[in-house]
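K.L.:
Quick one, structure for this:
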Amino acid sequence: MPGFEWLGKEETKAVNEVMQRGVLFRYEFADQRQGVYMVRRFEEEFAAYTGASHALAVTSGSAALKVALAAMGVGYGDEVITQGFTFVATWEAILDCGAKPVFCEVDESLCLDPEDLKKKITDKTRCIVPVHMMGAQARINEIMDIAKQAGIPVLEDTAQAAGCTLKGKHVGTFGAMGTFSFDSVKTLTCGEGGMVISNDPELYQNASEYHDHGHDHKPVGRGNEGRRFMGMNFRMMELQGALGVTQLAKLDKMVATQRANKAALKEALARVPGVSFRYLPDEAGDSATFLAWFHETPEAATRFAGLLAEEGVPAIPWGKNTWHAYPHWEHLHAGASLAKSGWPFDRPEGRAEYDADALPQTDAILSRCLSWQIMLGWDEARLKHMTEVINRVAAAM
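P.N.:
Presented below is the predicted three-dimensional model:
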């Protein structure tokens, strides 16, 4: 999965050229930078790659979520529905906007369950945030239908799924906005960084202004007067933009490599009694950053994981994961905050409370789920060794 495996002379050259120009800031200094704007170029090329009309580069995937939610007008008094299997940044951004996250179950797609979504919508629901977890598609068409009927916009958290498509259409382009992460373990990496995409020019303009203290950037400048609203600083710098341009050129080959490596291991796992795989709305469009599978019981998953670890090829037991699984977000359940007022959990209308046992379906699914992160650097020898391990572990079960 991580693009850092393929960092090479192309990235070094691109970064060195930025350093030689001496401008790290994404705006201004036209003469000194010789008319070269790497962040702007990254945005233009990423928009073209995904098929979006607009793209805005920011400092991280977490920042992308915050900027997109702000652009959509999400704030205090609003509820935002998301899923109970995601990285903590999804709900942190919601809380940071002043809104309340409302958590949905996931199904065996390991993404938001449309049936539970229907139950969670209220008159306070301002936005729905499905997450394309682990490189594969959520049931986004079903989610979009439900959202359209309710008149609620969708923001796609596509942090882990750059290069993923559904029937040829890039995820992140189905909803009103989509967000991506380019941190150190993502397929396309800038070390840190993120992107917001949209086909809505008004939402894009809101995001563009908000991410840079309210400056309007019309047409491409900065510092114009007449700011419409306050913002913050979530600007990407030129070094990240240079890395992004270079890595984007490799993304299709990265995804193809991940798909080949995943297919080899999936074929071996498919022969293991009691193993089944996550539901993929479009297997051909999966970016293949992870191979996830289920055992019939939590006990079987735990035993299989233990045997894999003994063989030196440990799998991720999602039922015990503290970064992505709702039952283990102890700081959310405790309502822990640095604010002396208790914000954003303590509110004028009452405390926002989150019960660790509130998503039994998600807990049950994750307790049977294991996965491997698919690496770009695996060669035939590595894949053969992992296949042999699968065979030995299966025989020992």
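
K.L.:
Only C-alpha atoms from now on, for both contacts and neighbour counts.
P.N.:
Will do.

K.L.:
Spatially, which residue comes closest to residue 196, not counting chain neighbours?
P.N.:
Using Cα to Cα, 6 or more residues apart in numbering and skipping the chain neighbours, the partner closest in space to residue 196 is residue 179 (4.6 Å).

K.L.:
and that neighbour, what helix or strand is that in?
P.N.:
Using DSSP states H and E, the element containing residue 179 is strand 177-181.

K.L.:
hang on, the earlier thing: is it true that the residue nearest to residue 196 touches residue 65?
P.N.:
Yes: Residue 179 is within contact range of residue 65, at 6.2 Å (criterion: Cα atoms under 8 Å).

K.L.:
what touches both of those two?
P.N.:
157, 196 (Cα atoms under 8 Å, 6 or more residues apart in numbering).

K.L.:
related to what we said a few turns ago, report how many residues lie close to the residue nearest to residue 196.
P.N.:
By the measure other Cα atoms under 10 Å, the count of residues near residue 179 is 34.

K.L.:
Equivalent analysis for residue 338, please.
P.N.:
Neighbours of residue 338 (other Cα under 10 Å): 8.

K.L.:
related to what we said a few turns ago, I'd like the next helix or strand past the strand holding residue 179.
P.N.:
From strand 177-181 onward toward the C-terminus, using DSSP H and E, the following helix or strand is strand 194-198.

K.L.:
So which bits of that next one are buried?
P.N.:
194, 195, 196, 197, 198 (16 or more other Cα atoms under 10 Å).

K.L.:
Next, the structure of the following sequence, for comparison with the previous one:
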Amino acid sequence: MVTRDPKLFERASMYHDVGSYERAGFAGADADLIVGVNLRMPELSAAVLRPQLAGLRAQIARRGRHRDIMLSALSDRIGRDLEPVPHHDPSHAAGLALAFPSPGAAAEFGTRRGVHRLIDTGRHVYTNWRSLRARNPLHPGFDPYAANGTEIDHGPGACPRTLEILARTCVVDLAPELPTPAFRLLASRTAG
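P.N.:
Sure thing, here's the model as predicted:
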């Protein structure tokens, strides 16, 4: 899209990547997050990424091994007071989320090392999306809120079931940087 709108250019020129709004010290530094933005990776970042891609398969494989270790350490609790969140491809899963029967049980488990309750992270929770609350599109011509023609509630109570699921769910860091024996020890302490 080519535009000659100086205000749009001014807004875009001070804009950071979406992830910057989750990093400490960056929140609200320049401009509000814009809904639907798709920024391209600069060449310098791509040059750094290329060598890192060489180790990606090994990292994913280690995550898979660590997932199996953690599930084994938690085996006596599975079906009793927690459940692994179903994965669309369990044999290739590289992450682990656990669902608990109550937010309190998840909060207690979330205090363990390498475990985070999803709602507590603040990331990916619609109640924290300033762009959604402020209805801040990239350009008025591409405003999904105006195009809809109806009032949409994006307030904290708009999706109570989503918030309830996030409050009952923890993610486990599978720590691919740790050697497998060290992760085995961490898993036994986490499960305990």
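
K.L.:
Could you get me the TM-score between them?
P.N.:
Remark: TM-score between the superposed chains equals 0.65 [TM-score structural alignment, normalised by the length of structure 2]; 159 aligned residues with a Cα RMSD of 3.5 Å.

K.L.:
before we move on, back to that, what residues in structure 2 pair up with the strand holding residue 179 of structure 1?
P.N.:
Across structure 2, nothing matches strand 177-181 of structure 1 (TM-score structural alignment).

K.L.:
pull the longest helix from structure 2.
P.N.:
Looking across structure 2 with DSSP state H, the single longest helix is helix 56-73.

K.L.:
Let me know the angle separating the host helix or strand of residue 49 of structure 2 from helix 56-73.
P.N.:
Assigned by DSSP H and E, residue 49 of structure 2 falls within helix 43-53. Put simply, helix 43-53 of structure 2 runs at 60 degrees to helix 56-73, going by axes from the mean of the first three to the mean of the last three Cα atoms, to 10 degrees.

K.L.:
Residue 382 of structure 1 corresponds to which position in structure 2?
P.N.:
Matched by TM-score structural alignment, residue 382 of structure 1 corresponds to residue 182 in structure 2.

K.L.:
Buried residues, the helix or strand encompassing that match. List them.
P.N.:
Assigning secondary structure by DSSP H and E places residue 182 of structure 2 in helix 180-191. Neighbour counts over helix 180-191 of structure 2 (16+ other Cα under 10 Å) mark 180, 183, 184, 186, 187, 190, 191 as buried.

K.L.:
same thing with stretch 274-293 of structure 1?
P.N.:
275-283, 285-293.

K.L.:
can you give me the strands for structure 2?
P.N.:
For structure 2, the strands defined by DSSP state E occupy 83-84, 96-99, 115-117, 169-172.

K.L.:
Which residue range of structure 1 does the second one align onto?
P.N.:
The alignment of strand 96-99 of structure 2 onto structure 1 (TM-score structural alignment) spans residues 291-294.

K.L.:
residues in contact with the matching stretch?
P.N.:
Applying Cα under 8 Å, 6+ apart, the set of residues contacting stretch 291-294 of structure 1 is 262, 266, 275-278, 301, 368-374.

K.L.:
quick one: contacts for residue 176 of structure 2?
P.N.:
59, 60, 62, 63, 66.

K.L.:
just curious, which of these is nearest to residue 148 of structure 2?
P.N.:
Distance to residue 148 of structure 2, by Cα to Cα, is smallest for residue 60 among those, at 41.1 Å.

K.L.:
quick one: the residue mapped onto the closest one from structure 1 and residue 39 of structure 1, what's the gap?
P.N.:
Correspondence of residue 60 of structure 2 to structure 1, assessed by TM-score structural alignment: residue 255. Distance of residue 255 of structure 1 to residue 39 of structure 1, computed by Cα to Cα, to the nearest Å: 23 Å.
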